[in-house]
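Q: Have a look; sequence and predicted model below, questions after that.
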Amino acid sequence: MLTVLVVDDSALMRRALRDALEAESDIRVEIARDGQDALEQVARVRPDVMTLDIHMPVMDGLTCLSHLMVDSPCPVIMVSSLTEKGALATFEAMELGAFDYVAKPGGTVSTDLDGIRRDLVAKIRAATGTPAMSTRQHPPRRGPPPAAPAASAASAGHDRLLMIGVSTGGPRTLEQILPLLPTGAGWPVLVIQHMPASFTSVFARRLDGLCQLPVREVDRPTRLEDDVIHLARGDADITLSRRAAGLSLVPTPLDDQHLWHPSVSRFLQSAQGLLAPGNLIGALLTGMGDDGARDLADWHHKGARTIAEAEETATVFGMPQELINHQGATDILPSHQIGDRLVAWTRTGESA
C-alpha cells in the first residue's frame, strides 16, 4: 500500500485529489493543509510520496520543499497552476529536488482532475518504482540487433536535424545536455518535451539563459535554423513541412491518435520523405510511455543515428526502454555522456 500525503490549502482540491488517488486500490491518502502542517505530519505519516501545492498560507510549497529535502527527503510531486508564475515556481521546485509536477487543469483551485488523474497516478508510481496495477510489459524483440549505422552515413542534401524527445524528468536532463551543444556545428535542434504551453514558454527562456545556442519556443510556423534550439510549444503537436523558405516546423492541433503531446511520434511520421534518415540524429530521454520509440527505431533501421538514455540516469525508463526494445538505439548512454556524443556526431567528419 502506497501512502501519499496531499498538501493543499483548498479543501475542494484536497477532496478532489483524495478521491482521484483512492480510486486506486493500493493508494492511501493523508492530508495536510499547508507547508507547516505537512512538515509536522511527515514523521507521523511517513509518506511514500507527497503532492505539494505551491501557493499556500502559513508556509508555501517552495519553503516546505526546501525544509523537507534537508530534514526528511521523500519524492515530491508539485501540483502547479497553469500560469507563468506557476511555471516559474515549478522549475524552482525542480531545482530544490522535486521529482516532477502535474499542472492543475483549471487554475489554482479545480475539482476537475480527470485530465490529470492518469498523469498524477503514473508519476506517483514512477516516483516510488511501483508498477501500474494493469500495465502490460512489452518484451524485447528477439534475434540479433541490426548493424549500427555509420556516423558518416549522412545522405545527400543539406537538410538535417538533431531531435530530442523527452517527458517525465526532462527539464533537469535537458539542462544537463543542451548547454554542451556548441555554436558553429550547423545543425538545427528540435526538443519535444511533454509539457503545457504555459510551461514551455517559460522553459524556453530558462534554457536560453543556460545554453550556448539560442533557444526559441515554436509557437508559429518557423523555418528550421542551423545552430538554434527549437522547443516545441506545449498543448499542440509539431510537424515538419517543406515551404518556400525551406523546411519549417509547424504547430499543429492535437489529434486523438497520439496519447502524449507534443507528440514525438507524430513529428517523426511527418518528417518521412522530407529528411534523409542519414541526416537525422534522434535521442529519446527519460519519460513515461513509448512516445516516438517505434517511429525512431524505424528511422534507425534506415540509417539514422539514435541514442536511448540508460536506465541508470533515467528518472523514468519508459521511452528509452521502448526504443531499446525495438532495437532502435545506436547507443545507450547515461545522461552525462549524451551531450558529448551529440557534439561528436554533429562535428563534420567525426565518427561516433
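A: Perfect, thanks for sending it.
Q: contacts, neighbours, all on C-alpha from now
A: Fine.
Q: Please tell me I have it right and residue 239 contacts residue 252.
A: Yes. Judged on Cα atoms under 8 Å, residue 239 makes contact with residue 252 at a distance of 6.6 Å.
Q: Between these two, tell me which one has more neighbours.
A: A direct count of neighbours by other Cα atoms under 10 Å for residue 239 and residue 252 places residue 239 higher, at 22 against 19.
Q: who does the strand or helix carrying residue 267 touch, helix- and strand-wise?
A: Counting by DSSP states H and E, the element that carries residue 267 is helix 264-270. Applying 3 or more Cα pairs under 8 Å, 6 or more residues apart in numbering; DSSP states H and E, one finds that helix 264-270 makes contact with strand 237-243, helix 293-301.
Q: For the helix or strand following it, enumerate the helices and strands it packs against.
A: Following helix 264-270 in sequence order, the next helix or strand is strand 280-284 (DSSP H and E). The contact analysis (3+ Cα pairs under 8 Å, 6+ apart) places strand 280-284 against strand 161-166, strand 305-309, helix 319-325.
Q: for comparison:
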Amino acid sequence: MGKIRVLVVDDSAFMRKVVSDILSADPEIEVIDRARNGLECLEKVSQLQPDVITLDIEMPVMNGLEALERLMQTSPLPIVMLSSLTSEGADATIKALELGAFDFVTKPSGPISLDIHKVAEGLLEKVKAAAQAKEKRKKSPLRQIPPAVSAIRQPLKPTPSPSTPLAPAKQAPLAKTGGRVVNLVALGTSTGGPKALQTFLTSLPANLPAAIVIVQHMPAGFTRSLAQRLNSLCEIQVVEAEEGQTVQEGTAYIAPGGYHLEILQSGGVLRTHLELTEPRAGHRPAVDVLFESVSKVANVKKWAIIMTGMGSDGTKGLKLMKETGEVTSIIEDESTSVVFGMPRSAIQAGLADRVVPLDKIAETLQKLLN
C-alpha cells in the first residue's frame, strides 16, 4: 500500500491549511486536494478517488452531513468528521456516525480552532485507521448491518454533569428481584462503537433480565447525545451514567465522556461511581477501569462484551474479571468489526468464550441469559 491519499474539506481556508499541514507532515499520508464545501467535496471525490476524507460538519452550500449522506449512497469511503464542541455539534456528530462516518475529531475551540494542533495525534491515528479499514473491506467485505436512522429528538447540553439527570423517554421495568441485579453485562467499544451499540441495544427486549454498563470512547459532551439517541430507538432504557445511580436490570448505562465509570457494591446493591482519575492508556472513560471494578462485584452473574475499536482497552480488565470470578465473554468477530484492535487483543489473550458477528451478539447474550 502506498501513501494514504486524503481529501481535506472545510469552509475555512485557515483550517484547510492547518489540517493539511498536520496530515502532510506524516510520511505515510499525502493530501491530494482540498474542498470548501460539501458540493465541491462530491465533485473532487468523483475526480480524485481519495482513500480518506476529513470532513467538516458546518459548511455553506452543502454541509458535512448532506455530503456524507450522498457519499455513503454513491461512493462509500472512510470519512473522519471534524466536529465542534457544542450541543449542535454533538448531535450532528452522532448523526454522522449513524450515516456511516468512520470516526470524528473535535475541534478544540470552535469552527476555526487556532489550537487544532492539540488533536493532531488523534487526527493522524484516525486517518490511518480509516485507511486500514478501507483496505480490509476490499479484501473481505463486511456484512451489511442496516442502521435505524431517524431524527434526534431535541437539543442536548454540551457537557455531561454527574449531578444533572438525563430525563428518560421511558421508564424501564424494575427487575423482579426487588431491584437486585442478577446479571451484569459490562461492554467496551471504541471506533465504530456508536453504530455497533445501536445494532446491539435495539435488538434487546424491554424486559431484559440484565443491567448493561458501557464504555464507549468519546470526549465529554458527546455521550449524553449518544445515550438519548439510543434511548429513543431502544426498548430497554439507555441513559448516560450519573454519580450514585442504583443499577437496574433492563437499563443500559453509558459512561459520560471525560469520566471513568466504576460499579460499586454495597449491601448487595450496585451503584455507579464516576472518577476523574488519570486517563488509562489515553482513555477516560476506559474499558479496563470499568471491567476492573466489575471484577470486584460478588453474587452476580457477569458477562463481558468487547466490540469494535482501536488498541487493546478491555483486555487487562477482562483478564482480571476471569482471574477473580466466573465471567462469560462475547467478542465481536473480525467480519463485522470496523476496527479489529480491541476484539483481536482479547482473542489473542485467550479471553474469548464466544466470537460472533455484530448482528448475533444480542441473540447470543439472550440465549446465554436464559
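A: Now that the structure is in, tell me what you want to look at. Computed from a prediction, not measured in an experiment: that's the story for all the values here.
Q: Tell me how the two chains score on TM-score.
A: Scored by TM-score structural alignment, normalised by the length of the first structure, the superposition of the two chains gives a TM-score of 0.85; 321 aligned residues with a Cα RMSD of 2.1 Å.
Q: Could you point out which of the helices and strands packed on helix 264-270 of the first structure sits nearest residue 3 of the first structure?
A: helix 293-301 (32.5 Å; Cα to Cα).
Q: Quick one: work out the angle between the longest helix seen in the second structure and helix 341-348.
A: With secondary structure taken from DSSP state H, the second structure has its longest helix at helix 120-139. Relative orientation of helix 120-139 of the second structure and helix 341-348, computed by axes from the mean of the first three to the mean of the last three Cα atoms, to 10 degrees: 70 degrees.
Q: List the neighbours of helix 120-139 of the second structure that are in contact with it.
A: 4, 22-23, 26, 51-52, 77-80, 102-105, 310, 338-339 (Cα atoms under 8 Å, 6 or more residues apart in numbering).
Q: redo that, cut-off 6 Å
A: residue 78 (Cα atoms under 6 Å, 6 or more residues apart in numbering).
Q: Could you tell me which residues within that helix count as buried?
A: 123-124, 126-134, 136-137 (16 or more other Cα atoms under 10 Å).
Q: got it, and stretch 263-277 of the first structure?
A: Neighbour count says stretch 263-277 of the first structure has 263, 264, 265, 266, 267, 268, 271, 275, 276, 277 buried, by 16+ other Cα under 10 Å.
Q: any chance of the residues you listed in JSON lines, plus distance to residue 13 of the first structure?
A: Below are those laid out as JSON lines (distance: Cα to Cα, whole Å):
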{"residue": "263", "distance to residue 13 of the first structure": "29"}
{"residue": "264", "distance to residue 13 of the first structure": "32"}
{"residue": "265", "distance to residue 13 of the first structure": "34"}
{"residue": "266", "distance to residue 13 of the first structure": "34"}
{"residue": "267", "distance to residue 13 of the first structure": "36"}
{"residue": "268", "distance to residue 13 of the first structure": "38"}
{"residue": "271", "distance to residue 13 of the first structure": "42"}
{"residue": "275", "distance to residue 13 of the first structure": "47"}
{"residue": "276", "distance to residue 13 of the first structure": "49"}
{"residue": "277", "distance to residue 13 of the first structure": "48"}
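Q: How about the residue nearest in space to the middle of the second structure: what's its closest non-neighbour residue?
A: Geometric centre of the second structure, nearest residue: residue 193, 3.4 Å, by Cα atoms, centre = their mean. Nearest non-adjacent residue to residue 193 of the second structure, counting by Cα to Cα, 6 or more residues apart in numbering: residue 308, 6.1 Å away.
Q: which element is that neighbour on?
A: Per DSSP H and E, there is no helix or strand for residue 308 of the second structure.
Q: for it, what are its contacts?
A: Here residue 308 of the second structure is in contact with 189, 192, 337, 338, 339, 340 (Cα under 6 Å, 6+ apart).
Q: Number of residues surrounding the counterpart of residue 261 of the second structure in the first structure?
A: Here residue 261 of the second structure is matched to residue 238 in the first structure, going by TM-score structural alignment. If you count neighbours by other Cα under 10 Å, residue 238 of the first structure ends up with 29.
Q: need the contact list for residue 238 of the first structure.
A: With Cα under 6 Å, 6+ apart, residue 238 of the first structure has these contacts: 250, 251, 252, 267.
Q: Same question for residue 247 of the first structure.
A: With Cα under 6 Å, 6+ apart, residue 247 of the first structure has these contacts: 223, 224, 241.
Q: What separation is there between it and residue 166 of the first structure?
A: Taking Cα to Cα, to the nearest Å as the measure, residue 247 of the first structure falls 23 Å from residue 166 of the first structure.
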